[in-house]
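**Q** Could you work out the structure for the sequence below:
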Amino acid sequence: MNALNSEAFVLFGQHILWSDMIGNILGLAALALGWRRNLWSWPVQFASGLILFGAFYGHLTGSAGKQAVVMTVALYGWWQWNRSRGEGTDGHITPRFATWRERGAMTAAAAAGTVAVALLFKAYPSLSWDPWPDAYIFVGTVVAMYAQARGMVEFWIAWLLVDLVGVPLNFANGYAFSGFVYVIYGALVLWGMRDWWLRSRQGPRPALEGAPA
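**A** All right, here's what the predicted structure looks like:
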C-alpha cells in the first residue's frame, strides 16, 4: 500500500497519488456499470473502496470511513441484485422512484446520522480534522448506496449532494485526482439519473447485464 500511496505525477501543480488515481478510475468504472445496471458494478466498487480506504486512512477519517461504507454496501448491493434473480425476475433491476415515506425516512436518517457522527468526531478530534464535512460525506454515502442497492432513482441525487462537499474537501486536503474525477462523476450522475428515470417509466426490463448465467 505504501507504493500505491506514492506520487504518480503532477497535474496543474497538484501531486497525484497512485492510490487516489487507481481507486477513482475504478470508481468511475463502477458508476458506469451501475448506470447500465450491470451486476459487476458492485465488485468493482468494492475494489475501488479498498484502494481509496488505504489512501485516506490516517489523513481524512470521514473519507476513509466513507470507503469502509462503500465496501460494506457493495457486498449488500451484490447480494440484493443477485437475490432479485432468484425471485423469478431473471436478474432484472427495476429502477423506481422512492415513495414519499422512503424519502422522508432517508432524509431523516441522513440528518440525524450526520449530527451524530459529527458530534462523535468533535468528541474525538483525532478522528477527523473536519468533523461536519466528514460526517456529511460518511452518512451521505450510506444513504446513496442503500438507495442504489434498492434500485431507487434518488440514489443519483444523493451522490450529487455528497459530491458537492467531497470535491472541495479532496482538493483542500491534497487528493487532487479525486477532485478532478468527481467533476466527471457529476456529468455521469446526471446522465445516469436520466437513464434510470426513463427506465422507471417503462414496462418489462431486459435482464441485468453481466449477470452470471
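**Q** rest of the way, CA atoms for contacts and neighbours
**A** OK.
**Q** Can you show me the strands along this structure?
**A** In order along the chain, the chain carries the following strands (DSSP state E): 7-11, 14-17.
**Q** quick one: the helices in the chain?
**A** 18-35, 41-56, 61-84, 100-123, 131-149, 154-172, 176-200 (DSSP state H).
**Q** just so I know, which of the ones you listed lies nearest residue 11?
**A** Across these, residue 11 has its closest neighbour in helix 176-200 (8.4 Å, CA to CA).
**Q** count of residues packed around the residue nearest to residue 134 when sequence neighbours are not counted?
**A** For residue 134, ignoring the flanking residues on the chain, the nearest one in space by CA to CA, 6 or more residues apart in numbering is residue 62 at 4.1 Å. The burial metric for residue 62, expressed as a neighbour count using other CA atoms under 10 Å, is 27.
**Q** Tell me which residues touch residue 62, please.
**A** With contacts defined as CA atoms under 8 Å, 6 or more residues apart in numbering, the neighbours of residue 62 are 128, 131, 133, 134, 135, 137, 138.
**Q** Here is a second sequence; please produce its structure as well for comparison:
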Amino acid sequence: MFEYFFAQYREYPTFDIVLEIVAVIFGLLSVWYAKKDNILVFPTGIVSTLIYVYLLWKWTLWGDMMINGYYFVMSIYGLYHWTRKKGDVVAFPISRATKKELIIGIGIFSATFIFVALIYHFFNKFTNWYSYVDTFLTGIFFVGMWLMAKRKIENWILWIIGDIISIPLYFAKGVTFTSFQYLVFTIIAIFGYLEWKKTLDSKKQIS
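**A** Prediction:
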C-alpha cells in the first residue's frame, strides 16, 4: 500500500518533499480559516501558494503553477478586501453573488480556459489526459478564488467540484501528499459551505 501511494517520491529531492508537506500544511490551515471566515485564510494561503509556484515550476506543471500564482495575487486582494470597514462594521460580509458577479465569473472561467488551453497547445503539453482536465480545473479554481476574495458563498461550490476532481488528478501526476490534501480540502469545503450558509440564514432571521 505504501509503495503504491509513495513510490514516486524515491526520485524526488528530500528538500522538495519537505517543501510539499509544508505547503500542504499551510494549505489546509488556509482552507480551515476560510471555513471559519477568519482573515488568516490569506496569510497562510500566501505561504502555501508561493511554495507550490516554485515546486510546480520545477515539475513543469504549468497550469497548476498559474493557478497558485493567481491564488497568491488574489490572496493579497482578499486580505485588503476583507479588512475594509465602514466605521466598526465589516464593509463586505458573507453574501451571495449577484447576477452581474455570476456573469463576470462565467467570463473569468471562459477566458482562463481558453488562455490555459492556448499555453498548453503552444508548448505541446497536451500529452496526457490530465493536461486536458487542467484547462477545465484552472477555470473553476480561478472563479472560486475570485468569489472567495469577494466573500461570496458560491465559492465553496466551486471548491468542492474542483477539489473532488483534483484528488485523482494529483495522484496521477505523482504528488500523493497534494492528492491527500485535496481529499481533506473537499471535506472542509463541504463544512465551509454549511457554516457560511448558516451565517447567511441567521442574518436573514435578524433582518
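**Q** Can you say which of the helices of structure 1 is nearest to residue 10 of structure 1?
**A** Of all the helices of structure 1, it is helix 176-200 that lies closest to residue 10 of structure 1, at 9.6 Å by CA to CA.
**Q** Can you work out which other helices and strands pack against the closest one?
**A** In terms of contacts (3 or more CA pairs under 8 Å, 6 or more residues apart in numbering; DSSP states H and E), helix 176-200 of structure 1 is packed against strand 14-17, helix 18-35, helix 154-172.
**Q** so what secondary structure elements neighbour the longest one?
**A** The reference is to helix 154-172 of structure 1. With contacts defined as 3+ CA pairs under 8 Å, 6+ apart, the secondary structure elements packing on helix 154-172 of structure 1 are helix 131-149, helix 176-200.
**Q** most tightly surrounded among the ones you listed?
**A** Of all those, helix 131-149 carries the top mean neighbour count, a mean of 23, counting by mean count of other CA atoms under 10 Å.
**Q** circling back: let's have the helices of structure 1 in CSV, adding distance to residue 12 of structure 1.
**A** Formatted as CSV, the entries for the helices of structure 1 read as follows, by distance: least, CA to CA, whole Å:
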stretch, distance to residue 12 of structure 1
helix 18-35, 15
helix 41-56, 21
helix 61-84, 23
helix 100-123, 33
helix 131-149, 25
helix 154-172, 12
helix 176-200, 9
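**Q** nearest to residue 90 of structure 1, of the ones you listed?
**A** It is, among these and with distance given as CA to CA, helix 61-84, at 7.4 Å.
**Q** now the angle between helix 154-172 and the closest one, please.
**A** Orientation of helix 61-84 of structure 1 against helix 154-172 (axes from the mean of the first three to the mean of the last three CA atoms, to 10 degrees) gives an angle of 150 degrees.
**Q** mind checking how far helix 61-84 of structure 1 is from the chain centre?
**A** The gap between the average C-alpha position of helix 61-84 of structure 1 and the chain average comes to 8 Å, counting by CA atoms, centre = their mean, to the nearest Å.
**Q** what do you get for stretch 80-97 of structure 1?
**A** On the basis of CA atoms, centre = their mean, the separation between the geometric centre of stretch 80-97 of structure 1 and that of its chain is 20 Å.
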